[in-house]
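Colleague: For reference, the sequence and a predicted model appear below.
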Amino acid sequence: MLDANLKTQLKAYLEKVTQPFEIVASLDDGDKSKELLGLLQDIVGLTDKITLKTDGNDARRPSFSLNRPGADISLRFAGIPMGHEFTSLVLALLQVGGHPSKLEADKIEQIKAIEGEYNFETYFSLSCQNCPDVVQALNLMAVLNPNIRHVAIDGALFQDEVEKREVMAVPSLYLNGELFGQGRMDVDQILAKLDTNSSARDAEKLNAKEAFDVLVVGGGPAGAAAAIYAARKGIRTGVAAERFGGQVLDTMAIENFISVKETEGPKLARALEEHTKEYDVDIMNLQRAAKLIPASEAGKLHEVEFASGATLKAKTIILATGARWREMNVPGEQEYRNKGVAYCPHCDGPLFKGKRVAVIGGGNSGVEAAIDLAGIVSHVTLIEYDSQLRADEVLQRKLRSLPNVNVITSALTSEVKGDGKKVTGLTYKDRNSDEFHSVELEGIFVQIGLLPNSEWLKGSVELSPRGEIVVDAKGQTSLPGVFAAGDVTTVPYKQIVIAMGEGSKASLAAFDHLIRTSAPA
């Protein structure tokens, strides 16, 4: 099951296991059970700390649990955790085997203190880059607290279960049989939902912080670069972000990041956070900016208010709040979001195996999505507003070679249709004839570009007609001491490498501003 190179790497990891435990597999006569058995046999063959039993009686087959004698741990994988979930498996093996987590001590204590009964189920797909965060967070919580149980379920392998529960987006989390959440969630976000008082406590801590020399709002590539450059100057630096990594977390393959031939968004996001933590940077997650209060002549400190109720002060601010997926804004879109309307083909595509889907958008993202989905679904209809596709010619050639793809241009999507529970089709208007047409399908993947996260800045800094923050060559906004960088600005070409350069430049400009404004007359 595992190749020689992977076995060598896994063997080195398993040397960190300090406490013996057992894997208990529930199998049947199917090919997937044989495949899982091969994987588990490879694992136990690499260490004498893990034993394998095949007499499990779980209803989901194939599946397996990780059990440590003398410890009440309920942690199970239903399916074969390869692809993006292989890292989740390795971490689970280490943590059940006694290897300590890198999670902050106060978070560990907060998890251990949770009382009650929490039975979590997470539906994932092996191609989903967002799912491992959820699986790994809940696995760790199950290891730390016996009140928390978790089973991670491969939705593509348990299709009957997925259809019965009408799961149409991953990751989907269920708690005690009820939907708990959908989309990427880490330990902090899950704790915030379980411990409703935690956000208020965190807000109090933030309100008590001293003013920063540089406060970066946003934790994507631009924000991380800005924080690192500021911290290297030896000045007090903070990063307040809704989620560290930003839009990169939702990016699959990255092949144009100079000097790195290829990587994946979540992997790059982890590297950005680890690099930032190498410096004296105060990282504050789960903080969504709500208002910018410019410095007055008396105070000379800018302030940022957050949705949590916290307020942070700083001498200079770097705005790096990035962008988000643009929505169609048509009837039915919000009603059927995660019920057939999706924005991540890599994550949710496997849930539509053998079904009919549409892709909205004919740029590179839309055409790439159509190409990927064509290998999974029965048929793809690509709908483009313009009279021609805007994607690179090499992508268009590949698209035209696929027999199960239909392209419709000069089309305006006007409505998402559904039966109250899930998507059943869409309506579009032919822009040449003004006639309306209907397409029957089960899924719609929206790929029509990005919107800047700048609504909260209206009235405080100058914005372009498209909502982007207007900046000069140094990243300076219309407010002295407030800078901006990345996809939220007017700088053209929204690319990771450009965002990093702009973040670094804005940070250097902020430092220059600090020197000049603090110099004696």
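Modeller: Alright, I've got the coordinates. The structure displayed is predicted, hence computed values, not measured ones.
Colleague: Every contact and neighbour count from this point should use C-alpha atoms.
Modeller: OK.
Colleague: So the nearest residue to residue 275 once chain neighbours are set aside: helix, strand or coil?
Modeller: Once flanking residues are discounted, residue 275 sits nearest to residue 228: 7.9 Å by CA to CA, 6 or more residues apart in numbering. Per DSSP: H, G, I helix; E, B strand; the rest coil, the local secondary structure of residue 228 is helix.
Colleague: Surely residue 228 touches residue 272?
Modeller: No: if you go by CA atoms under 8 Å, residue 228 and residue 272 don't touch, sitting 9.6 Å apart.
Colleague: anything in contact with each of the two?
Modeller: Residues touching both residue 228 and residue 272 (CA atoms under 8 Å, 6 or more residues apart in numbering): none.
Colleague: Which stretches in the stretch 201-350 of the chain count as helices?
Modeller: 221-231, 265-277, 345-348 (DSSP state H, counting those that start in this stretch).
Colleague: ranges for the helices of this structure?
Modeller: Per DSSP state H, the chain has helices spanning 4-14, 31-44, 86-96, 105-112, 131-144, 159-165, 187-194, 198-207, 221-231, 265-277, 345-348, 364-374, 393-400, 496-518. These are given in chain order.
Colleague: In contact with the residue nearest to residue 275: list those residues for me.
Modeller: With CA under 8 Å, 6+ apart, residue 228 has these contacts: 275-276, 279, 281.
Colleague: Include distance to residue 245 when you put the helices of the chain into CSV, please.
Modeller: Below are these laid out as CSV (distance: least, CA to CA, whole Å):
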stretch, distance to residue 245
helix 4-14, 26
helix 31-44, 32
helix 86-96, 19
helix 105-112, 20
helix 131-144, 12
helix 159-165, 29
helix 187-194, 15
helix 198-207, 21
helix 221-231, 7
helix 265-277, 5
helix 345-348, 17
helix 364-374, 20
helix 393-400, 28
helix 496-518, 11
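Colleague: structure B:
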Amino acid sequence: MLDDTIKAQLSAYLERLVEPIELVVSPDASDVSRQMSALLAEIAALSPKVSVREDGAAERRPSFSVGRPGESHRIHFAGLPMGHEFTSLVLALLQASGYPPKVDAALIERIKAIPGKFIFETFVSLSCHNCPDVVQALNLMAVLNPGVTHTMVDGALFQKEVEARQIMAVPVVYLNGEEFGHGRMSLEEIVAKLDTGAGQRAAAEIAAKAPFDVLVVGGGPAGAAAAIYAARKGIRTGVVAERFGGQVLDTLAIENFISVKYTEGPRLAAALEAHVRDYGVDIMNAQRVVELVPGERLHELRLESGATLKAKTVILATGARWRELKVPGEAEYKAKGVCFCPHCDGPLFKGKRVAVIGGGNSGVEAAIDLAGIVAHVTLLEFDGKLRADAVLQQKLASLPNVTVIVSAQTTEVIGDGQKVTGLVYTDRTTNESHHLELEGIFVQIGLLPNTDWLKGTVALNRFGEIEIDARGATSVPGVFAAGDCTTVPYKQIVIAMGEGAKASLSAFDHMIRHGT
């Protein structure tokens, strides 16, 4: 199962085990079960602190649990945790043994103090790069709080259960049998949903903070670069973000980040956060800013929680989000057939018919990826021709189960009240309306800047992008901006990082020149 390189790396990790760990297997007669047993045997062979036994007691098979011998196991894997979930398994082994997690001590105490019994189930696909964060967060909660149990369920392996629950997007989390949430969720967000008083306490802590020299709004590549450059000047620096990493967290393969041949979004986001924390930057995660109030000496940022932050200079690096179709039925069937991540949700549509909306690079790449999983892909493009690179169009044309329709305007998403059953589009050349029967729709039509909350405060162009000059300055003195939320062309990670650094240097220069 594991090559020699991975075995060597895993062996080094297992040396960190604090207490013995037992893996308890509930097998069946499937190939996956045999692979699972082989994997666990290989892991056990790498450390004398790991043992494996079978008992067949679990309802879902094949599956296995992780815990200490003689104790009730609270972490379960229903499926083979390979691909993106292999890291989840490694962390579960370490943390269940008593190895300390890299989590803020205050957050750990909050998790331990949550009362009640919580049975979590997370349905994932092994190709989903958003799923491991949720799995790892809930596994850690199960380690820290004896009232919490968690099971990772590979949706592709347990298709009957997926169909019965009508799961059409991952990750999706169930708590005590009821849907708890779907999509990427951080540990802080999960805890906040369980601990109802946590939001008020966090807001009070934030409101009590002293003014910052530089306060960055957004934790993507631009925001991280801005924070690092500010902190290196020895000035008081803070970052307030809904989720550190931003849109990078939703990016799979990154092959154009100079000097790094290949990486993946979540890995890069983790590296960015670690680098920022190395400089002692005050990171306020899972916080939404709703208003900027400019001032002569101090600018004020008002948060959704009711807290207020103040700073001498502000750097807006709020990034962008997926553009939606804005047609009837789209909102109703989001995560019920309407999806935005083909890598995450594609495996759930195995053998089914889907549509991809958008003929740019992202749309064509999505269609190519999905064609290897689903029965048929229909790609709809609003323009009269595809806009993707020629090499991608050539690959798309070679696939027998892909139909391309151009000059097509999607006008409605159709469903049966529970899930998507089709869509309606208009042929823009004939003005005729057509209906497509299908089970999934993947929207790939570009990005929108996250600047709605800034309207009327800083100058925006007609696309909603923040207008900046060559130094990253906005129309408000002392307020700067960087990255995908601005008018700078070419929305790329490497460009966003450079713009973030530039905005930070400009903010520092502003403070020097204006004596703030």
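Modeller: Cool, the structure landed. Keep in mind it's a predicted model, so treat the numbers as computed, not measured.
Colleague: TM-score for this pair?
Modeller: After superposition, the two chains reach a TM-score (TM-score structural alignment, normalised by the length of structure 2) of 0.99; 516 aligned residues with a CA RMSD of 0.8 Å.
Colleague: ok so, going back, any chance of the contacts of residue 228 of structure 1 in TSV, plus distance to residue 487 of structure 1 and neighbour count?
Modeller: Shown next, in TSV, are these (distance: CA to CA, whole Å; neighbours: other CA atoms under 10 Å):
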residue	distance to residue 487 of structure 1	neighbour count
275	21	13
276	20	23
279	24	16
281	22	19
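Colleague: between those residues, which is closest to residue 459 of structure 1?
Modeller: If you rank the contacts of residue 228 of structure 1 by distance to residue 459 of structure 1 using CA to CA, residue 281 comes first, at 29.5 Å.
Colleague: And the closest one, what's its match in structure 2?
Modeller: Matched by TM-score structural alignment, residue 281 of structure 1 corresponds to residue 281 in structure 2.
Colleague: Please apply the same query to residue 381 of structure 1.
Modeller: In structure 2, residue 381 of structure 1 lands on residue 378 (TM-score structural alignment).
Colleague: That match contacts residue 406, correct?
Modeller: No: contact criterion CA under 8 Å: residue 378 of structure 2 and residue 406 do not qualify, at 10.5 Å.
Colleague: how deep is residue 519 of structure 1 tucked in, by neighbour count?
Modeller: Residues near residue 519 of structure 1, counting by other CA atoms under 10 Å, number 7.
Colleague: again but with residue 296 of structure 2, I slipped
Modeller: 9.
Colleague: same deal with residue 293 of structure 1?
Modeller: Applying other CA under 10 Å, I find that residue 293 of structure 1 has 14 neighbouring residues.
Colleague: Could I get the contacting residues of it?
Modeller: Going by CA under 8 Å, 6+ apart, residue 293 of structure 1 touches 302-305, 460.
Colleague: what does it align to in structure 2?
Modeller: Aligned partner of residue 293 of structure 1 by TM-score structural alignment: residue 293.
Colleague: can you check residue 496 of structure 1 too?
Modeller: Using TM-score structural alignment, residue 496 of structure 1 sits opposite residue 493 in structure 2.
Colleague: Likewise for residue 424 of structure 1?
Modeller: Taking TM-score structural alignment for the superposition, residue 424 of structure 1 sits opposite residue 421 in structure 2.
Colleague: my guess is its match meets residue 439, correct?
Modeller: Yes: taking contacts as CA under 8 Å, residue 421 of structure 2 lies within contact range of residue 439: 5.2 Å.
Colleague: Quickly note the distance from residue 131 of structure 2 to residue 85 of structure 2.
Modeller: 8 Å (CA to CA, to the nearest Å).
Colleague: typo on my end, residue 32 of structure 2
Modeller: 15 Å.
Colleague: Residue 408 of structure 2 now?
Modeller: In terms of CA to CA, residue 408 of structure 2 sits 38 Å off from residue 85 of structure 2.
Colleague: OK, contacts around the match of residue 496 of structure 1?
Modeller: Here residue 493 of structure 2 is in contact with 221-222, 257 (CA under 8 Å, 6+ apart).
Colleague: Provide the count of other residues in contact range of residue 99 of structure 2.
Modeller: 15.
Colleague: Identify the residues contacting the residue nearest to it when sequence neighbours are not counted.
Modeller: Distances taken as CA to CA, 6+ apart put residue 18 closest to residue 99 of structure 2, at 5.9 Å, once the chain neighbours are dropped. The contact partners of residue 18 of structure 2, taken as CA under 8 Å, 6+ apart, are 94, 97-99.
Colleague: returning to what we had before: compare residue 32 and residue 85 of structure 2 (neighbour count), which wins?
Modeller: Between residue 32 of structure 2 and residue 85, counting by other CA under 10 Å, residue 85 is the more crowded of the two (24 against 17).
Colleague: gap between that one and residue 220 of structure 2?
Modeller: In terms of CA to CA, residue 85 of structure 2 sits 23 Å off from residue 220 of structure 2.
Colleague: before we move on, what about residue 348 of structure 2?
Modeller: Distance, residue 348 of structure 2 to residue 220 of structure 2, by CA to CA: 29 Å.
Colleague: out of the two, which sits in the more crowded spot?
Modeller: Neighbours were counted for residue 348 of structure 2 and for residue 220 using other CA under 10 Å; residue 220 has more, 31 against 24.
Colleague: From residue 247 of structure 2, how far off is that one?
Modeller: With CA to CA as the criterion, residue 220 of structure 2 and residue 247 of structure 2 are 7 Å apart.
Colleague: again with residue 515 of structure 2
Modeller: 35 Å.
Colleague: Compare neighbour counts for these two and give me the winner.
Modeller: Comparing residue 515 of structure 2 with residue 247 by other CA under 10 Å, the one with more neighbours is residue 247, at 21 against 8.
Colleague: I figured the more buried one hits residue 321, correct?
Modeller: Yes: judged on CA under 8 Å, residue 247 of structure 2 makes contact with residue 321 at a distance of 7.1 Å.
Colleague: what about the closest residue to residue 420 of structure 2 other than its chain neighbours, how many residues close to it?
Modeller: Distances taken as CA to CA, 6+ apart place residue 337 nearest to residue 420 of structure 2, at 5.0 Å, with adjacent residues excluded. Close neighbours of residue 337 of structure 2, defined as other CA under 10 Å, add up to 29.
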